[in-house]
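here are the coordinates; sequence isn't available:
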């Protein structure tokens, strides 16, 4: 086995009501002037105001950038950076799901390293740690609050840039499930399936190790048990809290084992058509794993077991097929669209999407490497 390096924020708070403790700890860090990076919805419904009040009580000033797009863009990073520089903020708070977290990472990275966010596309391209980032999560989800991954849409090239950099890891992640109770059904389903995708891709990754395996399998089990409950009953606080833990475990897995073709392909759909990331992952997941099964059937059988399937008497191939069937079943239960046609993806665009998917850093750790024709074929099967 090759050498493994494990990345995670130094401090991580999880549990209903932990937001107040997190703000107190920010005071202990000695921060005085925060830029809150969020979206307009969270600002309108008062969540941003609640955080600002807690900051005020702790003696911390704050400014707001609430222009984050659902697929955060190079323009969003520039706009937020301008506010940060104007008010000389000494830290950044991201508040929301993966979109504000990724946008905030981009802002904080450029704030300390200079240049343009495009300069940092790829792996570990920055020289210095970003401005301190405190990531307050409201979805369960992307795990962006605790990873070294930052996905930004380049508005000029219509592609999603994958920035994988140890310097974008937040210094504090906060998962207060009380902030997740109001998430609508569709967002709960999409972000939950995103977390499942993280766990499965990390488990079949060629960079998997015993630590990431343990995190991935536990995440799969918890998502299988609690996601449908969280979607059906948004105020089921046990389901919400368990999903917060599950998506964090999935984050620990993929932050260190990386991902695969589901993400490499989903990034292209999101960048090209501006589609929701979790939905793209959920639609692609069974099709990519059907392709991968010839290389990692025993691992897919393990995932079937983690999802609660009785695999006694099954060989590896049957176990892998049972895993893929169970993924489809969960997707259907939580109301994910059945194919890319429903998302208005066009078949004539598939060759260029496949070309770009093969350039995405996430594909490097897929259990087998695909040809351009094979990626097009997986896209077609998902239509």
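Yep, that arrived. All figures in this text were calculated on a predicted structure; none of them were measured in a lab.

use CA for all of it now, contacts and neighbours both
Will do.

got the contact list for the closest residue to residue 228 other than its chain neighbours?
Spatially, and ignoring its direct neighbours in sequence, residue 228 is nearest to residue 334 (5.9 Å; Cα to Cα, 6 or more residues apart in numbering). Taking Cα atoms under 8 Å, 6 or more residues apart in numbering as the contact definition, residue 334 lies against 189, 227-228, 231.

Please compare the first structure with the one that follows:
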């Protein structure tokens, strides 16, 4: 963990509207930012659920004009955002076009919107913004409206876009990717199915844990991470089994945003570094690949940060103050395995990945994980061989 008396760069949305019904405040948020002609970036499911029609209706009621790009895909790629970038550029070129971006959906539409806004405004290709490059200037105002309690992308300076040509998930970082405003309305998550609820919920839990144990952790990120864990720990199982439980949905949505603030400041670590290549090679949803990895990577990392992991165990309710740190970390690993079992998280084989393809990809996945920079934030920093061994552990691990 970094020294607490060092300065830390903290980025947050300028405006946050939080709570049930917050979507209704979209016109006021745009007005406060001095914009009125947004491009709404979303996906087909958000169109079918009526969320986009609702947002456009709110804007029409106050005389604001909007258009929609609804062709984002899960786990966005450079190819999948090209049409959105072109639509945004055409609007900017005519002088009376779009002056802002509104993202509605889970992490994939929000990540797509971030990339579309930056590329349309500043130009270049998304690989030009791959870490360690920093998008260090703000572009068009971006208003992020999450519909899942998971990625926290509405509160982060990151976006993840896959380079189609080499099957590599690129981590892109900088102030240009930080939303100007976030509208966090838990009611939008009530329609999320159980599988997505589980995967995005474990993603949020992973964000909080990794931010807290990260070598870049700081006093600000610690408080956000602990608050997130205290919200997510008791409620993740509830929302999985009781999708209409509004109090649990609200807690999860708030927890996910707090976890986003935490890891935007402290960065993620080894779980995310290893997760991205699994998604790129085998098209496993991001939260699900995190869930596959979390117990094994936690067990591997504990020896370098036992006290911090013990605090995580207590924050999520897996241990209490009476447990020693050594007992608490054992309970943490047990809880993470139990959570995967209860939420029916498949291992790689059960997901449908062939053993031969998994083994063939191990070395490249390890290289890509290290290149992302995230493993360097881990309490225990692995080399490529140790990452390969962890991938093998995950293959054999009973979920």
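Received it, and whenever you're ready, just let me know what you need. Only a predicted model underlies this, so the values are computations on that prediction, with no experimental measurement involved.

Return those of the contacts of residue 334 of the first structure that are likewise in contact in the second structure.
Retained in the second structure by both residues aligned by TM-score structural alignment, their matches' Cα atoms under 8 Å are the following of the contacts of residue 334 of the first structure: 189, 228, 231.

which residues touch the residue opposite residue 236 of the first structure in the second structure once aligned?
Under the alignment (TM-score structural alignment), residue 236 of the first structure pairs with residue 245 of the second structure. When the contact criterion is Cα under 8 Å, 6+ apart, the partners of residue 245 of the second structure are 238-239.

From residue 200 of the second structure, how far out is residue 245 of the second structure?
Separation of residue 245 of the second structure from residue 200 of the second structure (Cα to Cα, to the nearest Å): 17 Å.

again with residue 13 of the second structure
For residue 13 of the second structure, the distance to residue 200 of the second structure equals 21 Å [Cα to Cα].

In terms of neighbours, single out the busier of these two.
Neighbour totals were compared for residue 13 of the second structure and residue 200, and residue 200 leads with 29 against 19 (other Cα atoms under 10 Å).

The helix of greatest length in the first structure aligns to what range in the second structure?
Determined from DSSP state H, the single longest helix within the first structure is helix 277-306. Alignment of helix 277-306 of the first structure against the second structure: residues 286-315, by TM-score structural alignment.

And stretch 319-336 of the first structure, by the same measure?
Under TM-score structural alignment, the match for stretch 319-336 of the first structure in the second structure covers residues 328-345.

Report the buried residues of that stretch.
Residues of stretch 328-345 of the second structure classed as buried: 328-333, 335-337, 339-340, 343, 345 (neighbour count, 16 or more other Cα atoms under 10 Å).

Compare the kept ones among the contacts of residue 334 of the first structure and tell me which is most surrounded.
residue 189 leads those on contacts (other Cα under 10 Å) with 28 neighbours.

Residue in the second structure paired with that one?
Using TM-score structural alignment, the equivalent of residue 189 of the first structure in the second structure is residue 198.

and that match, which of the three is it?
helix (DSSP: H, G, I helix; E, B strand; the rest coil).

Quick check, it in contact with residue 241.
No - at 9.7 Å, residue 198 of the second structure and residue 241 do not qualify as touching, with contact defined as Cα atoms under 8 Å.

Could you name every residue contacting both of the two?
Common neighbours of residue 198 of the second structure and residue 241 (Cα under 8 Å, 6+ apart) do not exist.

Residue 40 of the second structure falls within a strand, correct?
Yes - judged by three-state DSSP, residue 40 of the second structure forms part of a strand.

Over in the first structure, tell me which residue corresponds to it.
Checking TM-score structural alignment: residue 40 of the second structure goes with residue 36.

and its match, how many residues sit next to it?
Burial of residue 36 of the first structure is recorded as 27 neighbouring residues (other Cα under 10 Å).

ok, it - contacts?
Residue 36 of the first structure sits next to 62-66, 92-95 when contact means Cα under 8 Å, 6+ apart.

nearest to residue 32 of the first structure, of those?
Using Cα to Cα, residue 62 comes nearest to residue 32 of the first structure of those, at 8.3 Å.

ok, that closest one - how many residues close by?
Going by other Cα under 10 Å, the residues that sit close to residue 62 of the first structure add up to 20.

For the first structure, just list every one of the strands.
11-14, 33-37, 61-65, 91-96, 122-123, 133-137, 149-154, 159-164, 172-175 (DSSP state E).

Tell me which of the ones you listed sits most buried.
Among the strands of the first structure, ranked by average contacts under mean count of other Cα atoms under 10 Å, first place goes to strand 133-137 (a mean of 29).

And that strand against the second structure, how far off on average?
Its aligned residues in the second structure lie a mean 0.6 Å from strand 133-137 of the first structure after superposition (mean Cα distance after the TM-score superposition for the first structure).

which outside residues touch that strand?
Contacts to strand 133-137 of the first structure, defined as Cα under 8 Å, 6+ apart, come from residues 19, 91-97, 101, 104-105, 108, 145-146, 169-176, 179.

What is the equivalent residue in the first structure for residue 172 of the second structure?
Match for residue 172 of the second structure (TM-score structural alignment): residue 163.

Could you dump the kept ones among the contacts of residue 334 of the first structure into CSV with distance to residue 257 of the first structure added?
Below are these laid out as CSV (distance: Cα to Cα, whole Å):
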residue, distance to residue 257 of the first structure
189, 24
228, 27
231, 28
